[in-house]
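A.B. asks: the following comprises the amino acid sequence and a computationally predicted model.
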Amino acid sequence: MKAGLVTRPTLYLDLDGCVIDSRASIAASVDEALRRYGLAALAADEIDGLIGPPILAGFERLLARRNSSQPSPAQLVATFRERYAVVSLTQTTLFPGMEAALEALGTRAALVVVTSKARFLAVPILEALGIADRFEAIFGPAPDRPAEPKTETLARALAGRPRTAGECMIGDRSHDIDAGRAHDMPTIGVTWGSGSAAELTQAGADYVVDDPADLAPVCASIARLER
């Protein structure tokens, strides 16, 4: 084991597209926000850009793509959150195999959520799914910081926690991989969310897995390599 590191590793997990399937609830909430301002509903190829990255950035890209200057992205975020706080509790599911994966990961590591979703929205979802107690901590942006980069969210999660052999960042989008690499930790990209294997590989993911059941063996391998 590396000098100065404790035995029990910490695994930092993205939420949307990694642990939970929030596609339906996000799409419904975005459509409601767009409808209130007289804008067309999401096209099929627009939803993935709004799952994973900070929601403010997603709305900025959406409005730019549509050459629309009104409403402001911040107005859409506020309306989105109003609807999402309700529908996310009934229209969000765990990805198949994720409950067993969390059980396996939790036997050897501390689990911490690091999400671009505002924390006040993330916690009730995990509670509704009955898995909030699987995580030692849940980190997400404050309500007034909808554009907080994942690198900063991960930095807050790391503050005050010991750096551990076997720690890693797990997520489905390039910004998850970027965050892990920025903090000098191994990264695992998952392909059951919105990001593709190509996106994750291009971002520099150390490992790319296609099934939640593969997470525990890969994390165990990382821990062995770092000892």
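C.D. replies: Arrived safely, thanks for sending.

A.B. asks: going by C-alpha atoms from here, please, whenever you check contacts or count neighbours.
C.D. replies: Fine.

A.B. asks: mind giving me the packing neighbours of whatever helix or strand residue 61 lives in?
C.D. replies: Assigned by DSSP states H and E, residue 61 belongs to helix 55-65. Applying 3 or more Cα pairs under 8 Å, 6 or more residues apart in numbering; DSSP states H and E, we find helix 55-65 packed against helix 73-87.

A.B. asks: orientation of the helix it packs on relative to helix 55-65 in degrees?
C.D. replies: 120 degrees (axes from the mean of the first three to the mean of the last three Cα atoms, to 10 degrees).

A.B. asks: list the buried residues in helix 73-87.
C.D. replies: Buried positions in helix 73-87, judged by neighbour count with 16 or more other Cα atoms under 10 Å: 73-74, 76-77, 79-81, 83-85, 87.

A.B. asks: go on, stretch 215-227?
C.D. replies: So, applying 16+ other Cα under 10 Å, buried residues of stretch 215-227: 215-216, 219, 222-223.

A.B. asks: take this one as well and set it beside the first:
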Amino acid sequence: MLKLAIWDMDGTIVDSRDVIQTAMTRAFETQGLTPPPYDATRQIVGLGLRESCQILAPDDLSPERVDALVESYRNAFMSRRTDPDFKEPLYEGALETLQMLRDENWLIAMATGKSHRGIRAIFDMHPLESYFDTIWCADDGPGKPHPFMVEQSMNALGAEAHQSLMIGDAIHDINMGNAAGVRTLGVTWGFGAAHELEAVGAHEIHHSYKTLQESLLRFAQATGN
């Protein structure tokens, strides 16, 4: 029987907290706006970039200024990658967990708010590309929390909802997975807090890759694999 793990990227596999907050701060400063605090930024991670900027920007900011803010963020994000001190590391246990899934014959998908360009940058930095059987991102259709990316992942790989689960650190990941009818596993080492993930109905909440791995193995056993 098939078993499909659908992964978020930022805050789940890759520790992108610094680069996202730094880029958002630079973008707002470029546009002459007061930068949002980290606690505000972390709550929009996973949404599409324009929606994120709209949420964080002042209510009276014109659509044209929002567009400019979006472009400033893109430029700041790419510029941050060239800084000498730049780091966007994998979380400890991420690569080992993906390898475990591959060894156990899981199908593996990505459902991320990143753009295709952002995904390419991560793949150039870390040996992740070969693990993913299908990839869906903000460029492909409706973003989180719409179930589109999860549904497309299942459709692309021939998996049904009861054979699939969504793994993510943000409430938008959990809402997306729940909307698609799959099991949702929230993780707390990224942008979301445990109580937030619990409040939106995560089926499980994990504080380490060790317990996440154990849960994935239990899911495989429960589905007859």
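C.D. replies: Cool, the structure landed. Because the structure is a prediction, the values reported are computed rather than measured.

A.B. asks: the spatially most central residue of structure 2 and residue 18 of structure 2, how far apart?
C.D. replies: Centroid-nearest residue in structure 2: residue 8, 3.3 Å away (criterion: Cα atoms, centre = their mean). Counting by Cα to Cα, to the nearest Å, the gap from residue 8 of structure 2 to residue 18 of structure 2 is 17 Å.

A.B. asks: pretty sure the residue nearest to the centre of structure 2 is touching residue 167, no?
C.D. replies: Yes - applying Cα atoms under 8 Å, one finds residue 8 of structure 2 in contact with residue 167, separated by 6.2 Å.

A.B. asks: shared neighbours of these two, anything?
C.D. replies: Jointly contacting residue 8 of structure 2 and residue 167 under the rule Cα atoms under 8 Å, 6 or more residues apart in numbering are residue 173.

A.B. asks: strands along structure 1, start to end?
C.D. replies: Ranges of strands in structure 1, per DSSP state E, are 10-13, 20-21, 93-94, 110-114, 137-139, 168-171, 187-190, 207-209.

A.B. asks: in structure 2, what range does the longest one match?
C.D. replies: Same thing as strand 110-114 of structure 1. The aligned range for strand 110-114 of structure 1 in structure 2 is 107-111, by TM-score structural alignment.

A.B. asks: how close does that stretch sit to structure 1?
C.D. replies: Relative to the matching residues in structure 1, stretch 107-111 of structure 2 has an average distance of 1.2 Å after the fit, by mean Cα distance after the TM-score superposition for structure 1.

A.B. asks: residue 72 of structure 2 and residue 25 touch, don't they?
C.D. replies: No - the pair residue 72 of structure 2 / residue 25 is not scored as a contact, 10.1 Å apart, by Cα under 8 Å.

A.B. asks: buried stuff in stretch 149-168 of structure 1?
C.D. replies: For stretch 149-168 of structure 1, by 16+ other Cα under 10 Å, it's 149-155, 157, 163-168.

A.B. asks: which of those sit farthest apart?
C.D. replies: Using Cα to Cα, the buried residues of stretch 149-168 of structure 1 span at most 24.8 Å, a distance reached by 149 and 165.

A.B. asks: can you pull out the helices in structure 2?
C.D. replies: 17-30, 38-41, 49-56, 63-80, 94-103, 116-125, 148-157, 171-180, 194-199, 209-222 (DSSP state H).

A.B. asks: give me the distance from stretch 217-224 of structure 2 to the chain's centre.
C.D. replies: 24 Å (Cα atoms, centre = their mean, to the nearest Å).

A.B. asks: return the residues in contact with residue 112 of structure 1.
C.D. replies: Counting by Cα under 8 Å, 6+ apart, residue 112 of structure 1 has contacts 10-13, 135-139, 157.

A.B. asks: could I get the residues you listed as JSON lines with distance to residue 182 of structure 1?
C.D. replies: Below are these laid out as JSON lines (distance: Cα to Cα, whole Å):
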{"residue": "10", "distance to residue 182 of structure 1": "17"}
{"residue": "11", "distance to residue 182 of structure 1": "16"}
{"residue": "12", "distance to residue 182 of structure 1": "14"}
{"residue": "13", "distance to residue 182 of structure 1": "15"}
{"residue": "135", "distance to residue 182 of structure 1": "23"}
{"residue": "136", "distance to residue 182 of structure 1": "22"}
{"residue": "137", "distance to residue 182 of structure 1": "21"}
{"residue": "138", "distance to residue 182 of structure 1": "20"}
{"residue": "139", "distance to residue 182 of structure 1": "17"}
{"residue": "157", "distance to residue 182 of structure 1": "14"}
